[in-house]
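Asks: Need a 3D model of the sequence below.
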Amino acid sequence: MYILIFFIGHWFLSLFFQTFFLHRYASHKVFSMSKFWEKTFYLLTYIFQGASFLNPAAYATMHRDHHAFSDTDKDPHSPHFFKDVFQMMWATVLTFRDHVKRAEDPTRNIGGSYPQWNIVDRIGSSIASRLIFGAAYTCFYIAFASSFWMFLLLPIHFLMGPIHGAIVNWCGHKYGYANFNNNDHSKNTTPFDFLMLGELFQNNHHRHPNSANFAQRWFEFDPVYPVLKFLHWSGIIKLRKV
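Replies: Modelled structure (predicted):
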């Protein structure tokens, strides 16, 4: 029971900060916040992504390329140019590394304003940090796993961020229905979208990339949007008027 709670908690917390901080804030600026809250959510993103921490500026610049060149040969992770999801994931890793180098090099113009916190970026992207988090996950499993099959979940913890990205980009551009003609292959994958906290409303999102609510039709529900509304109401963030 402890293992399943830990796995589900890590899955959704890591995914929440990926969609909230890396995607909706760093990439699309659908809301603004003070520097205090930016650093707070920056640190929480590092903690909950853990072994698979993704540099926010690199994530944002790569994601903007995805929108600019959606499902073309310049798209950093379109599923229509790879035989399987694993090839797409590896190609995305290589592209992401280049974006990290661009974000870390002050002489290279990455264009635009992105959240950056150099010490957290360096620590979070270091091999040592990833190994420490990996060791912590492993120790937790050794202490609480009641069956051998539970250890099969352990590698997912190590690669949580890239796995989330692979699911969204592979499924969100191959399976489901389209509300809009975006001149790409973006799809909405309801009802499985709930498991990805709104990220699988790719067709809606590519049509309205700066909208805080990824759902568009009456039967669609973006579970992160009410959280954004609450944070806006509480004054922690300020939603952008679209």
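
Asks: alpha carbons only for contacts and neighbour counts from here, please
Replies: Will do.

Asks: Show me what the helix ranked longest in the chain is packed against.
Replies: For the chain, the longest helix by residue count, based on DSSP state H, is helix 85-104. Secondary-structure packing of helix 85-104 (3 or more Cα pairs under 8 Å, 6 or more residues apart in numbering; DSSP states H and E): helix 56-68, helix 160-171.

Asks: Take those helices and write them to a markdown table, including mean neighbour count.
Replies: Below are these laid out as a markdown table (neighbours: other Cα atoms under 10 Å):
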| stretch | mean neighbour count |
| --- | --- |
| helix 56-68 | 21 |
| helix 160-171 | 20 |
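
Asks: between those helices, which one is nearest to Arg97?
Replies: Arg97 lies closest to helix 56-68 among the helices and strands packed on helix 85-104, at 8.2 Å (Cα to Cα).

Asks: Report the angle between that closest one and helix 85-104.
Replies: 120 degrees (axes from the mean of the first three to the mean of the last three Cα atoms, to 10 degrees).

Asks: Contacts for helix 56-68, please.
Replies: For helix 56-68, contacts defined as Cα atoms under 8 Å, 6 or more residues apart in numbering pick out 21-23, 26-28, 74-77, 95-96, 99-100, 102-103, 110, 114-116, 206.

Asks: what do you get for stretch 129-142?
Replies: With Cα under 8 Å, 6+ apart as the test, stretch 129-142 has contacts from 3, 50-52, 123-124, 150-151, 154, 157-158.

Asks: how about it: buried residues?
Replies: Using 16 or more other Cα atoms under 10 Å as the test for burial, stretch 129-142 gives 129-130, 133-134, 137-138, 141.

Asks: do stretch 115-131 as well
Replies: Of all the residues in stretch 115-131, those buried under the rule 16+ other Cα under 10 Å are 115-116, 120-121, 124-125, 129-130.

Asks: I have a second one here; can you model it like the first so I can compare?
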Amino acid sequence: MWILIFFIVIWYSSLFCQTFFQHRYAAHRAFRMNKFWERVFFIFTYITQGSSYMSPRTYGILHRMHHAYTDTEKDPHSPEFSKNVFQMMLRTRNIYNKIHKGKVQVEERFTHNLPEWLAFDKIASSPLSRILWSVAYLALFLLLSPTLWWLLLLPVVITMGAFHGAIINWYAHKYGYTNFKLKNTSQNLLVVDVLMLGESYHNNHHKNPNSINFGKRWHELDPVYPLIRFLAWCRIIKLRNQPQE
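Replies: As a prediction, this is how the structure comes out:
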């Protein structure tokens, strides 16, 4: 079924860009890449995330704040201060927009060494761009869906980046198991994480934020880790820290 294939491709390509480029690269600088490849991934992230595109620079600031202020009032996406996942998503979106538009002062420690392409971000984050992507998604759903029931997936596609973030930022701070005792509520949501490409090993990540391998135990397979090693072997990226096994 073509619409299902389309959904799966968008789910994983968007998620890959979020975990590889925005999270592990922009926020944590777990590896390096030159300006050419950085801009290639800017464009690839925009293509895969479409209407839910997030500026790597703003994402990096937001996520660094999350690590610095986990589970406190300054945490931009903590379940501790929201009644439900939708309220948390709205709160996070408001903070993201204020940072992105320069309406709040951000500490210098959160802005150091972030990827920047301001002209591209301005276009990719514009309301017009988001509307055009949403219209394109709607057209594809109407063209490819055998029944209108498949349109129930359309809101997920339109808000894909926020949807992925909500799964981890809400559920991985409420449910799961822990490998490490930390002074926060982070947990490993899934025992084997194929669905979230290793992002659900949130307790592991809070223990070693700069590690390129989010998995620690034998069953915790991080699908992005071998891809990172492959890209390093191809010399597209350069590893800064060896993975902590």
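
Asks: List the buried residues for the longest helix of structure 1?
Replies: Within helix 85-104 of structure 1, judged by 16+ other Cα under 10 Å, the buried ones are 85, 88-89, 92, 96, 99-100, 102-104.

Asks: which two from those residues end up farthest apart in space?
Replies: Most distant of these, by Cα to Cα, are Val85 and Glu104, 28.2 Å apart.

Asks: ok, which stretches of structure 2 are strands?
Replies: 31-32, 238-239 (DSSP state E).

Asks: list the contacts for the closest residue to Tyr46 of structure 2 other than its chain neighbours?
Replies: Nearest residue to Tyr46 of structure 2 in three dimensions, chain neighbours excluded: Tyr53, at 5.7 Å (Cα to Cα, 6 or more residues apart in numbering). By Cα under 8 Å, 6+ apart, the contact list for Tyr53 of structure 2 reads 45-46, 124-125, 161.

Asks: Mind picking the two most distant members of the residues you listed?
Replies: Most distant of those, by Cα to Cα, are Ala124 and Gly161, 13.7 Å apart.

Asks: hang on, the earlier thing: and the longest helix of structure 1 with helix 160-171, angle?
Replies: Here the directions of helix 85-104 of structure 1 and helix 160-171 differ by 120 degrees (the same axes, to 10 degrees).

Asks: got the contact list for helix 85-104 of structure 1?
Replies: Identification of contacts with helix 85-104 of structure 1 by Cα under 8 Å, 6+ apart yields 55, 57-59, 61-62, 76-79, 82, 108-110, 162, 166, 170.

Asks: what about 10 Å?
Replies: Here helix 85-104 of structure 1 makes contact (Cα atoms under 10 Å, 6 or more residues apart in numbering) with 54-63, 75-82, 105, 108-111, 114, 116, 118, 121-122, 125, 162-163, 165-167, 169-171.

Asks: And the residue nearest to Tyr46 of structure 2, how far from Ala30 of structure 2?
Replies: In this view, Tyr53 of structure 2 and Ala30 of structure 2 are 22 Å apart by Cα to Cα, to the nearest Å.

Asks: for Thr159 of structure 2, same thing?
Replies: For Thr159 of structure 2 relative to Ala30 of structure 2 (Cα to Cα), the value is 27 Å.

Asks: Gln49 of structure 2 now?
Replies: In terms of Cα to Cα, Gln49 of structure 2 sits 22 Å off from Ala30 of structure 2.

Asks: More neighbours: the two, which one.
Replies: Taking other Cα atoms under 10 Å, Gln49 of structure 2 and Ala30 do not tie; Gln49 has more neighbours (26 against 21).

Asks: ok, now which ones touch that one?
Replies: Gln49 of structure 2 makes contact with 10-11, 13-15, 17-18, 43, 124, 130, 133, 157-161 under the criterion Cα under 10 Å, 6+ apart.

Asks: what's the closest of those to Arg217 of structure 2?
Replies: Using Cα to Cα, Leu15 comes nearest to Arg217 of structure 2 of the contacts of Gln49 of structure 2, at 22.4 Å.

Asks: That closest one contacts Thr48, correct?
Replies: Yes - at 8.6 Å, Leu15 of structure 2 counts as touching Thr48 under the criterion of Cα atoms under 10 Å.

Asks: who touches both of the two?
Replies: Shared contacts of Leu15 of structure 2 and Thr48, counting by Cα under 10 Å, 6+ apart, come down to 9, 160-161.

Asks: ok, so of these, who is nearest Asp222 of structure 2?
Replies: Checking the shared contacts of Leu15 and Thr48 of structure 2 against Asp222 of structure 2 by Cα to Cα gives Val9 as the nearest, at 18.3 Å.

Asks: Apart from its chain neighbours, what residue comes closest to Ile163 of structure 1?
Replies: The shortest distance from Ile163 of structure 1 to any non-neighbouring residue, by Cα to Cα, 6+ apart, is to Ile156 (7.5 Å).

Asks: ok, now which ones touch the one you found?
Replies: Residues near Ile156 of structure 1 by Cα under 10 Å, 6+ apart: 7, 10-11, 52, 162-164.

Asks: Thanks a lot, see you next time.
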